[in-house]
Structure formats: C-alpha cells, structure tokens
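J.: Structure here, sequence nowhere to be found:
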C-alpha cells in the first residue's frame, strides 16, 4: 500500500481553526495546554500521574473486567486492562458514536491513531505503559445519526421499532430489526471468503447481542482486539460515583457555562466560529428509557418535558444515591472522561477538537489536567487502477481535492488545443481603460462613471465569451470530462471526503484482512498530514 500525503490546508476540507492549530499559530495557543509532540508527553505524564489515584486505577480495572465478561479477550487486551492498576500506565483515548457497523471509515482511523500513538510512546518511554482506549458514546440519543451506513453508493438503514429510539440513550437500544439490514447487506456483498467474513462479523455483532452497546463492543473488539484496544462504556454507576463532585458543581454552580461562555465568545471574535454553545446546565437526566435536559427555574430543578423536579436539597441527595442517572452532554463528557481515565491525549476529528478548544478554562477551574489534543489521522484510499487512471488523466493528488467544476475547468484548459484563458485580453482591456480614466480626470470628472460602466460591461462580455468557449470545449472533450468526473465521484462519494461517507466494508471487500494491518503501518498520528493510500488487488 504505497502512501503519499498532502497538508491538511491543501485539501481545503479543514477549518482555519484546525490548520492554525497544526501550524501552532499564536492566536490559538491559549486554547490548548500542550501540543502533541513526543517530548511534551513526558510533562503530561508527570501532571496526570500526580492527580490520578491508586483507588481510581483499581476501580477502573474492576469495571473493565466486569464490562468484558463473556467476551473473548486477547492477551493484549487483558494485559492492558490489568495494567491500569499500575501507576506508570496511561491511556490514549478516542471516542465515537455507536454507528451501525462502525459508520464511516474514519471510525477505523480514530482507533488506528490511538493504537499507533500508544506504540510510539512506548518506544520513547519504555518504562511506562500506554493503553489505546475507545470510549463508546453509549449515552448519546441521536439515533438518526447512527442508524445507517453507506456501501457502494447505497444507504443501509436500521428502521428500529424500539419505542425509545431517538429519546433513550442509544446504548440501551435493542437490536430488533437488524435482521432486515443483515439480509440486504448480505445480498449486496455477494459471496466469497472476504464477504463471508463480513457477514459473520455483522451477524455475530448485531444478531447475537441484545443491545447496541454489547454489539459495538463485540465489533470493535473483533477488529482491534489483537492490538490491545480497550473499550469502555462510561454508563456505569461505579464510574459515575467518582464524578459526583463535578456533577454537583455543574448543577449548583453552572461552572462549565461560566467558564466556557467567555472562551466561546473569544473564539468567535478571532473568526474561528463556535462549535458548541454551552447551556446553563450541561447534563441530561438518564432513566427508564429517558434522556432529557436538566433545567433550573425559580429555585427548582426540572427534567425538561417531564413532571420530574427537585428542590436543591432533594437533587443533591438524588445525585449521591443515583449518580448513574446523570449523563454528561458534549461540554461535560470530556471532563468525565478525564476524571475516570489516566488519560494523556484525546484523539478526535476537526469538529471534536473545535469544542475541546472551548474547555481548557473549565478544566482549570475544576482542577483536572487538560489532555493533549491530537487530530486523528485522515486518509483517502484509492485502488491501483484508480491511481493509474489519475496519472493518465494527468491529475495531481492535490487537484483531486478541488471542487468538481474547478477540476474540470482546469483540466479542460490544460488539454485544449486552443487557449481558453482570456486573462491576457482582460488585462489588455484594463490597460486601455486606464488611459481613458486619465483623460477623464483631465477633462470632465463626471465622465468617470460612464468610463467605469463601459469597462465593467466589456469585461463582463469577455467573461461570458470565455465561459461559452469553455463550455464548447467541454462538449468537444466530453470523453475526458466524463472520465475525470467518474474518477472523482468514485473517490469522493456524494462530493465529500471518502472517510466521512464510505463504510469500511466497501474497502474491506477489496483488501480483506490486510486492511487494518496496512492502516496500522501507514498512518502516523504525529505526522499531521492527510494520507493518500494506494491499495493493490487482493
């Protein structure tokens, strides 16, 4: 699998916030703690190690042992779980929703980034142990975001009849209705050894497990267990018990809102935009098929759109008795992760890092070390045949990322036997009018507007002629235009990044069990480059 790369800025798919972060621009430095370099992890370990107790380590190991019961566990995973009890063990964490059959390809890239960073740190700090962790977002309730995957340009959607779909935490959802998805998926991928492997993976994950949490844990473990990936579900009473002091701060002091609102405003003023606007209370109430916002009104606390309410004293008592019923939202979940894990680094996509940049002040107020933030690996996977087509069409890798009309216009201009670029004529016209402006200045200044109007009219006329000529050339070169269009559509489904659209099974069918090992080999999380990976035939 030969690999090449582009800068993230060259792809034109990443925000200025992210590209400025990768370039360590001064404007962004106040919004993060340490930049992800091998050297900076040494200081991060000292800080995190001093704040993470032996009791927390013991509890984490116990909960993980419980969550892995009944699952076939590799020696690497078992060793990593047990290692959490040791004071020299730290986690490298990424998180993701419970998307059906992993959802888009970048699910794999996130976890590969965590695995490879843990491996790189082990080489640099051999006396320490580093565990890649996948945090399952079991408490989310955005069912419509996770109930489908895309394969061969088709959408495979789970139409759950579960009464709580869209309201309950998705991890609690039963897997009823996925038999139909399995049948459609099986018909789509056909026969053969690789297809059979994928069918078994889907069947065992979703048809032999009772809820989405268990199904996703099984699937991720099957894909990455040999690399020691530890999968954690934060929806657990023992883990939430450790979070009680922070739950109380959030409910009674609204600390996250007070800390992040000014930061969000500053990010906006710097032109970065705001990923998430904090609420006054950034917690949900999670119980009996319900996950709803907690709001405060006139001295009482309410669960939105229900009859559930408490006084301050009643709520404090309820938190102590049932911490598992309080679910962090996007603003408080990062803190929860860092409270219960000996974590050094969070790995996420551009949108995730954007809301983490709002949180540093919040972490400082509650005295929890802020982790190193790392942009996950990104990649475009092309087959050897697609790479050959690209070369024959004389399209550079950077040009592949252009908007389709820009790419076609550029290539038509390049391969035309006539000049479709009227820039010289436009410049000549501008020079001619410059003399007319000087003449108008010396005679009658009221004439300037008439000269300007005529210049605009004639330039517009040249632009229209250029467009018509380009259109005519596109018709004449329709074969090349068609081949360019087909190639880009294959690599950028729905005119978006492949990793955000295509399910891993589509690539797995082409490359088989070598896919993940090849990703492990070629994706370097500290490289900060967008990878283009060329796959050969199986």
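T.: Yep, that arrived. Since the model is a prediction, treat every value here as computed from it, not as a measurement.
J.: alpha carbons only for contacts and neighbour counts from here, please
T.: OK.
J.: what's the burial count for the residue lying closest to residue 506 once chain neighbours are set aside?
T.: Spatial nearest neighbour of residue 506, chain neighbours left out: residue 151 (5.9 Å); criterion: CA to CA, 6 or more residues apart in numbering. For residue 151, the neighbour count with other CA atoms under 10 Å is 20.
J.: now swap in residue 38 and tell me
T.: For residue 38, the neighbour count with other CA under 10 Å is 13.
J.: Equivalent analysis for residue 139, please.
T.: By the measure other CA under 10 Å, the count of residues near residue 139 is 24.
J.: putting a second one here so we can go through both:
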C-alpha cells in the first residue's frame, strides 16, 4: 500500500479554522486539540474525576455485551466491552446505518476511531476502547438504504433496500422482512462483476443480513466483521436497553430545556459575530428532542420533533401535545419514546460513554462549535474533537489506466470531459465539430442569397424557405451526430476506460468516499487494504490521502 497526502479544501471556514488552528477565537469553542498531548491528558484526568453525570460502566457494559454478541462480536470486541465495564475510556465516532456498509467515508470514520484510540492508549499508557455510534434514531430512510457500485459496463449502479410500508420512523425501528433482504442481495450479486473475492463477499453479506431484523443491526454486524481484530464496539443510539439507562439525561434535557435553547441561540449568534456561519440554524422554541408518536418498541410510529409552547410541548403537526410535567414523567417511564437531534446528541453521547475524544466529519466539527455552553450548563465538558481522515482508493487497474493516459487524480476530478474530447481529437485528427461548422457556414453563404432573392420576388414563399433552411441544417446535424457516434464506437475502449476512471475516482461529480460503497473495492481486491488503513499512524488533523491498493 502506497499512501500519498493530497490537500483538499475544508468544507467550511469554521472547520478549517479549528483543524488548522488558524483562529484562537474558534479554538476556545472546543475542548482542546488532538495535536496537543496535554489536552489528551487533561481530558483523561477530567473523566477520572467522575464529576460529570454519566451512566455507570457496570450498567452500560452488559447492554453493549448483549447487543454486540447478538451481532457476532469477536473476542477482541468482547475484551473491549469488558475493559469499558471496568472503567476504560473511549474514542467514539458515529454515522447513520448504511446499506452494505454505506458510502466509503463510513468505514474511513471507523478507521479514524481505531487509530485515535490506539494513539490515546499509547500516549496515556492505558486501555482506550474504539466505539462506533450507530445513529439508528435517524429517520431518513432514503439516505440510509441505498448505496452505489460501478458495474461492468461501466456505469454507476444504485443499490437499494425496500422500505416496508408504515410510519416514517427511525431506521432502527424499521423492520425488514426476509424477502427484502433476498432482493437486495440478488441486486448486489447482479451488479458486481465476477471476481475471485465475490463469493466470500456475498457470503459475508448473507451472514450479516441474517444477523438482524433492521438495517442498523445488519450494518453493525458488518462493522463487527470488518474490524473484528481491532476490538471495535458498536452501539445503536436507539437500542431500547440503552434508552432505559438514558432516562435521567432525557429528564435533564427537559428540565433545562429553556436554558439549552438559549445556549444554542447564543452560540449561533456568537459565531456570526466572529464572522462564521452556524452549521445548524436554531429554530425558535425548538426543544431539540424527538418523541415517537405511538410508544416504545420496534415498528413504532412517526418520529416527531417537539417545540415549546406556552402551556407545554407539541409537534408541528399537532399529533402530540404534553404539559411539561407529563413530558418529564414520560421520560422517566418510557425513555424509549425519546430521541435526540444533532445538538443534543453530543450531550447524550457523553452521558452514555466516558468519551475521551470524538471523531467527526467536516460538517460535524462545524456544528459542535455550538454545543460548548450546553455541555457546561449540564455540568459536563466537551471531549476532544478529532477530524476524520479521508481517502481516495486507486487500485492496480486504475493506476495503470492513469499512467496509460498520462492523467492524475486532479485531472479526473476536474476536467474529464475536456480530456475525453482531447483524446478523440488526438486519435482521429480534426474534431468533426469544426469541419461541420465550416460546412454549415459555406452552405449558408451560398444558399441564403438565393432564398433572399426568391422570397423578395414571391413573399408567399417565406415560410417554405425558412422550413427548407431548417431542414437542410437538420440534415447536416444528423450527419454530424452519425459521424460522432462512429468515432466514439471506434474509440469505445478508450472512452470506456476513461469513464471507468471518472466513475471510480470522482463518481457523480463528487468525492469517491461520499458516493461509492466499499464493496466495490472489496469485490475487486478483497479487504486487506482496510486492515492496512486501520493500522496507519494517527493523524491529528485528519486530512485527505490518495491510497494505492
């Protein structure tokens, strides 16, 4: 494996200011920086003090043990859970569940979590556990239940998992029947070209699909398979057993809701004063909590965001309405009916786990700038924020194609249409567009004076003359298209290879890691590259790399 750093612009000025440490005012909005060993030690010491409210490790570990074992946990994962039960601190990163492991950036986040936990363990001389937080409470099914691979044509193929009928509820509460998984597995098998790795890949996918009833569970099972040797622990934010342990925190989020709303609004205002746009716009009276319409359990009703009203809380659709004491009682008796939004999720994560550091993507880093005061309000401190590393994979076939056509990754990402046109021109001589443009000009130069003379003598011929002129140009255009298709046919191999580079390195005009599923490369070359990425040294500023596998 050959890894080359490749600088990409940051997603937002706020994220850039934090990662690159270019604005001391922004640095004060976070809990330190992962480049500073002393910041790691300070956070570890704060967790040791045990001042902040948190679920007791002895209560949390059995919940994680049951969930992970049910999904096929390795011995290393079970050892991690045992260490957590004895008070080990964690590095955590999260993402919503994704079909067949989702876009590649999801695995890149897991790799970053593992690397950061290993770094912290070596720095502090203690066990630090890597945890992947599955945001199973999210209800955007369309985003979670599809992914993309490149087929043998080549073309970008969308894979999807059918959603059962019912309420728009969380991914972790959406039950998937066997038939839907069989259809999804068949679609995957048909889309992937035949390779030596395909049978093993499909067998592992079938094992994962048999491990759970929801997309979140199948996703978690895949993560446990892929990172079995690294001791990665998976946690579903919408696990009903975990929700029961979180009841006291939901009660606090309700009791201090007015202050929390003000803290988020003040944070947004402060960012604007510093010259940065808030990543999240806070809605007036938004409680930053969701409640399920029908009650606890799988197959629950719609997930509805609550807003503060004069006499309590209600959702915008008017399906739910609570007095404050009723909502507080519900949090005590049925915490499974609650879930968090992006601004309360960091607080709940820190309540559930002894978080030494959290691995975040670019947008997440930006919105975490708004939660510092909320942590303080609840007697908590923000953990260290670690930028996720990102990668673009290039396999041996793609490397050879880049060399054959004299291209770089930047060429593919920024000017592929121009490169295709240049290739055709070099291969076939003058571009036909230029020759046909000259022919059209000469034809009109000769024909339009005649049309003008005829319509001057017989004005009634004007409509016929215009139609005749248009048809002549139409016939020239038809011939031009025919020539273009013939040229493309003759250069089909080259164009197909150039298109393959576009689809794999910069699919859908976006970064590879945000579009393609890792199963594309898994099918081509296996998964050793993932193990090697997980073993790479920790990078405290994250950053992007080109990885030749």
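T.: Received, thanks. Just so we're clear, the structure is a prediction, and the values are computed from it rather than from any experiment.
J.: How close are the two chains, by TM-score?
T.: Once the chains are overlaid, their TM-score stands at 0.79 when taken by TM-score structural alignment, normalised by the length of structure 1; 468 aligned residues with a CA RMSD of 3.1 Å.
J.: which SSE is the aligned partner of the residue nearest to residue 506 of structure 1 in structure 2 in?
T.: In structure 2, the position corresponding to residue 151 of structure 1 is occupied by residue 149, as judged by TM-score structural alignment. In this structure, residue 149 of structure 2 is located in strand 146-150 according to DSSP states H and E.
J.: So which elements touch that strand?
T.: If you count contacts as 3 or more CA pairs under 8 Å, 6 or more residues apart in numbering; DSSP states H and E, strand 146-150 of structure 2 packs onto strand 156-160, helix 519-525.
J.: Please tell me how far the residue of structure 2 positioned farthest from its centre sits from residue 447 of structure 2.
T.: When each C-alpha in structure 2 is compared with the mean C-alpha position (CA atoms, centre = their mean), residue 457 comes out farthest, at 69.5 Å. If you measure residue 457 of structure 2 against residue 447 of structure 2 using CA to CA, to the nearest Å, the figure is 16 Å.
J.: Which residue lies nearest the spatial centre of structure 1?
T.: The geometric centre of structure 1, computed from its C-alpha atoms, lies nearest to residue 349 (CA atoms, centre = their mean), at 3.2 Å.
J.: Looking for the alignment partner of that one in structure 2.
T.: Alignment note: residue 349 of structure 1 maps to residue 361 in structure 2; criterion TM-score structural alignment.
J.: Just give the closest residue to its match, not the sequence neighbours.
T.: The shortest distance from residue 361 of structure 2 to any non-neighbouring residue, by CA to CA, 6+ apart, is to residue 388 (5.3 Å).
J.: Next up, the contacts around the aligned partner of that neighbour in structure 1.
T.: Taking TM-score structural alignment as the criterion, the aligned counterpart of residue 388 of structure 2 in structure 1 is residue 376. Remark: with contacts taken as CA atoms under 8 Å, 6 or more residues apart in numbering, residue 376 of structure 1 is in contact with 109-110, 113, 347-349, 525.
J.: okay, now residue 8 of structure 1: neighbour count?
T.: Neighbours of residue 8 of structure 1 (other CA under 10 Å): 18.
J.: all strands for the stretch 151-300 of structure 1, in order.
T.: Along the stretch 151-300 of structure 1, counting by DSSP state E, counting those that start in this stretch, strands occupy 154-157, 230-233, 283-287, 290-297, 300-303.
J.: same question, the stretch 301-450 of structure 2
T.: For the stretch 301-450 of structure 2, the strands identified by DSSP E, counting those that start in this stretch occupy 303-309, 312-315, 321-322, 338-340, 355-360, 384-387, 389-394, in order along the chain.
J.: same question, the stretch 401-538 of structure 1
T.: Listed in chain order (using DSSP E, counting those that start in this stretch), the strands of the stretch 401-538 of structure 1 are 530-535.
J.: Map residue 260 of structure 2 across to structure 1 for me.
T.: With TM-score structural alignment as the criterion, residue 260 of structure 2 pairs with residue 256.
J.: residues in contact with that match?
T.: With CA under 8 Å, 6+ apart as the criterion, the residues that contact residue 256 of structure 1 are 250, 278, 280-282, 331-332, 362.
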